[in-house]
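Asks: Need the 3D shape of this:
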Amino acid sequence: MAKVHFIAIGGSVMHQLAIALKLKGYQVTGSDDEIFDPATTNLTNAGIMPATIGWDPARITADLDAVILGMHARLDNPELQKARELGLKIYSFPEYIYQESKTKTRVAVGGSHGKTTITSMIMHVLRTVQKDFDYLVGAKLEGFSQSVNITNAPLIVCEADEYPASAIEKRPKFHFLHPHIAVLSGIAWDHINVFPTFENYKEQFVIFLRTIEAGGKLIYNSSDPILKELVEKEAGHLNLLPYEVPVNSITNGVTSIILEGHTTPLLVFGEHNLMNINAAWHVCRELGVDVRSFLAAISSFTGAAKRMELVGKNEQTAIYRDFAHAPSKVKATMQALKAQYPGRKLIAVLELHTYSSLNRDFLTEYKGAMDPADKAVVFYSQHALEIKRMPDLPVDAIYDGFGRTDLSVITSNAALLSWLDEQEYANANLLLMSSGTYDGLDFPSLKKYL
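Replies: The predicted model follows:
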């Protein structure tokens, strides 16, 4: 029985991998200096919640087969130092995923946007057609109890993130997966705190392409000019499968997709989701799924958590929350709602919550991003700036960055609620976009506007 110890077990995917390995029959231990729900409850239920909070080098013993290091752990972590002294095998999360999947067919879904949704779509279809597979995805998905699963399945589907792997392994996570089938959904600069220039960010995708063995399949969004140019230059060793927006129609607020002459209505909508479905179709076809089975399965896909999630609706108003925060995602999400409800006003609220979005130098990337909204708010909190140890963000920098003078810039939860209370919701949709929580906004309470 393999013995594995997690340093920083409380992370959102770290604790999920720990549970997956426990379920596989491994002996799993872990530690962290802070663990919050849902990790606390999940680890307790699995019987692997650390007995005490904090780091303890005594937990690191010579008989460990692997130590898995989370992003939250720093270089001076006493458990990490002990593991190094003992010469133990230390893995970042993605390195260990690769170790567990060397004998599997590996699918990796990368790109600046749509990764979670495309991965979720593939998982939904494979489960519906009853294919046996492992997975790694960055969100809760209906019908799946975990976001990581490692078994003896012959196939693994991974969301392939470009963020660094760990404190000692600064390379992006997706460089370690070595897929047989890869997806790239597009390239739009993000993670400015890690990749200070766009060229530096783009280079990570070049390296990713080089990690795929000759003859591997690359499914890529050919309507993204930056990605298309990069693929033409760097992916000559791969079998290329381009995709773009598939044939579709919208009738009475319902989008239908047409693939290979077959049509099905969908529960999701927007050009970005139609492209996500096309990417998922290319993957599933490579894995032996026929078009009729794919369409029957995808017609019941409701979306990943917080991705165009419907809070509530009535005959004249719909309220959505979405994970969109990067400039390209913000624009795509709003355009999707405008296309789906062409006669309605759009009231849009964007929270600046990430390092990139709160960085004054990055704000010009948002130029025009909020233009599709009839009424627009940009929200950010002093608390978020303090946690990230970032300087104050002047309101003028927001106006300049977004290039829209009629923006409402709001910096407190109470002021945001007051603004929302003042709006007219007849024949209008409300969209809230963020990877955060607007300093604790109660989303179900927004149904009062219906």
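
Asks: Please make it C-alpha for all contacts and neighbour counts, starting now.
Replies: Noted.

Asks: And for residue 266, the neighbour number?
Replies: Using other C-alpha atoms under 10 Å, residue 266 has 19 other residues around it.

Asks: my guess is it meets residue 299, correct?
Replies: Yes. Between residue 266 and residue 299 there is a contact at 4.8 Å, judged by C-alpha atoms under 8 Å.

Asks: this one as well, want them side by side:
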Amino acid sequence: MKIHFIAIGGSAMHNLAIALHKRGHEVSGSDDVMFEPSVSRLAKYGLLPKAMGWYPEKITPEIDEIILGMHARVDNPELLKAQELGIRIYSYPEYIYEYSKNKLRVVIGGSHGKTTITSMILHVLKSAGKDFDYLVGAQLEGFDTMVRLSDEAPVIVIEGDEYLSSPIDRRPKFHLYKANIGVISGIAWDHINVFPTFDNYVDQFRIFIDTIQPGGKLIYSATDAVVNKIVHEDTSAISKIPYDLPAYNIKYGVTNIIVDEKEYPLQVFGDHNLLNLEAARLACESLGIGATDFCNHITTFRGAARRLELVGKNENANFFKDFAHAPSKLKATIHAVKTQFPDRKLVACIELHTFSSLNKDFLDQYSDSMEEADTAIVFIDKKTFEQKKMSPYGAETVKKAFSRGDLLFFNEPGELSNYLENVDLRGKNLLMMSSGNFGGIDLASLSVKIL
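Replies: Okay, the predicted model is just below:
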């Protein structure tokens, strides 16, 4: 097949392009802006566009299929040309479903934890020697790409994002996969630019439950009140399996889960990760992997990229980075570090970067989210306001929203970097949280300087 990607540089898009290239398809693509690691990875496989921009002349009747990324707009010239020629246009979730409709589909949804749960399942399946396809939102140790598609694998494990499928398909991605086994890790309002009210956002998870195939399973967090409510209201003909925290202890800075009176040391920590682990265990159980085998395999799981990732450490301090940006994720990540290291003070910094997090109407959702941090820092690169064409605001607005008068606020990367370089980290941990890049601050280099 000859397949063209419009907006090939996206995280899932470029991985899907590589996966289809490996399958022997003729793949091409375009984009107007791309970042690492997309650029290097596409170049490695000869798929990097020769020039940035949109070129409708690339769209010819010889193309069999178009895969359209969310980064493109409805008036994209390549999209318009494809529509004019009547070429079949897929969003990537549509394409994944078409490729996997004869497989057992495990779809992990939720406002938080879905990447980690998916990653844990993949790690255990691989360690157990199982054959499976997958789509996950982070690069994992031991996996070349974030997407695998094959003819042979009987199972596909999919991270089910609730964001929109494409500019011309306004359905959330996880509605399109028609799960046989679904997971909901928790619900906390996100993507305010698309789902303007909390009820509207919650409705997307009700619809997700409705898409689980008859006779299928829903694995859900019993600790989440909103999830519990919609599950108990649902009348679908599916099995509903709740999960809670497993038995565990913390010894010498290491978290151990306890199964049948045996301790299994983990390389991850925090209540949120223990809940993620239980969701993964139940999903793996549905795929034929027992509790003992699961526990043996999960002890070697190091975590997904940018999820409580250890940047550096010395005998007195640890430096972590995390993808957390929504209020619930921020609170859970801070709590995890404080619980794991109760004798150390915590310097925690969050970058507000997404449309939702920067929206003044949403900002109050962050109230008390950093209360456990000993030093709380909020960073907003002032260029982000310009890029997103949003009205800027300053420290007092942020302090009021976070309900923390002693909060430190920075809007220049250089000023934030200078402050952190001069913090005395003896007996402390530093936690940097963002879905962005802190205005280009090199965290690895910063770690070397301050540790």
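
Asks: joint contacts of residue 266 and residue 299 of structure 1?
Replies: Residues touching both residue 266 of structure 1 and residue 299 (C-alpha atoms under 8 Å, 6 or more residues apart in numbering): none.

Asks: Now do the strands in the stretch 51-200 of structure 1.
Replies: Secondary structure of the stretch 51-200 of structure 1 (DSSP state E, counting those that start in this stretch): strands located at 66-69, 90-92, 105-110, 134-136, 148-149, 155-159, 181-184.

Asks: Which of these sits closest to residue 19 of structure 1?
Replies: Taking C-alpha to C-alpha, strand 148-149 is the member of the strands of the stretch 51-200 of structure 1 nearest to residue 19 of structure 1, at 8.5 Å.

Asks: can you map out the helices along the stretch 301-450 of structure 1?
Replies: Here the stretch 301-450 of structure 1 has its helices, by DSSP state H, counting those that start in this stretch, at 327-340, 382-387, 395-402, 413-422.

Asks: Quick one: list the elements packing against the last one.
Replies: In terms of contacts (3 or more C-alpha pairs under 8 Å, 6 or more residues apart in numbering; DSSP states H and E), helix 413-422 of structure 1 is not packed against any helix or strand.

Asks: Number of residues surrounding residue 311 of structure 2?
Replies: Neighbours of residue 311 of structure 2 under the rule other C-alpha under 10 Å: 20.

Asks: And the strands of the stretch 51-200 of structure 1: which comes nearest residue 385 of structure 1?
Replies: Between the strands of the stretch 51-200 of structure 1, strand 66-69 lies closest to residue 385 of structure 1; by C-alpha to C-alpha that is 26.9 Å.

Asks: Tell me the buried residues in the closest one?
Replies: Buried residues in strand 66-69 of structure 1, counted by 16 or more other C-alpha atoms under 10 Å: 66-69.

Asks: just stretch 79-97 of structure 1 next, same as before
Replies: 79-80, 82-83, 88, 90-97.

Asks: can you name the two of those that are farthest apart?
Replies: 82 and 97 (22.9 Å).

Asks: Residue 333 of structure 2: neighbour count?
Replies: For residue 333 of structure 2, using other C-alpha under 10 Å, the count is 25.

Asks: Please tell me how far the equivalent of residue 220 of structure 2 over in structure 1 sits from residue 260 of structure 1.
Replies: Under the alignment (TM-score structural alignment), residue 220 of structure 2 maps onto residue 220 of structure 1. When distance is defined by C-alpha to C-alpha, to the nearest Å, residue 220 of structure 1 is 19 Å away from residue 260 of structure 1.

Asks: before we move on, back to that, any chance of the strands of the stretch 51-200 of structure 1 in a markdown table, with distance to residue 414 of structure 1 too?
Replies: Formatted as a markdown table, those follow (distance: least, C-alpha to C-alpha, whole Å):
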| stretch | distance to residue 414 of structure 1 |
| --- | --- |
| strand 66-69 | 39 |
| strand 90-92 | 41 |
| strand 105-110 | 38 |
| strand 134-136 | 37 |
| strand 148-149 | 37 |
| strand 155-159 | 36 |
| strand 181-184 | 40 |
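
Asks: closest one to residue 382 of structure 1 among these?
Replies: Across the strands of the stretch 51-200 of structure 1, residue 382 of structure 1 has its closest neighbour in strand 66-69 (31.0 Å, C-alpha to C-alpha).

Asks: And the closest one against structure 2, how far off on average?
Replies: In the superposition against structure 2, strand 66-69 of structure 1 averages 0.9 Å from its aligned positions (mean C-alpha distance after the TM-score superposition for structure 1).

Asks: what's that strand packed up against?
Replies: Strand 66-69 of structure 1 packs on strand 3-7, strand 90-92, helix 93-100, going by 3+ C-alpha pairs under 8 Å, 6+ apart.
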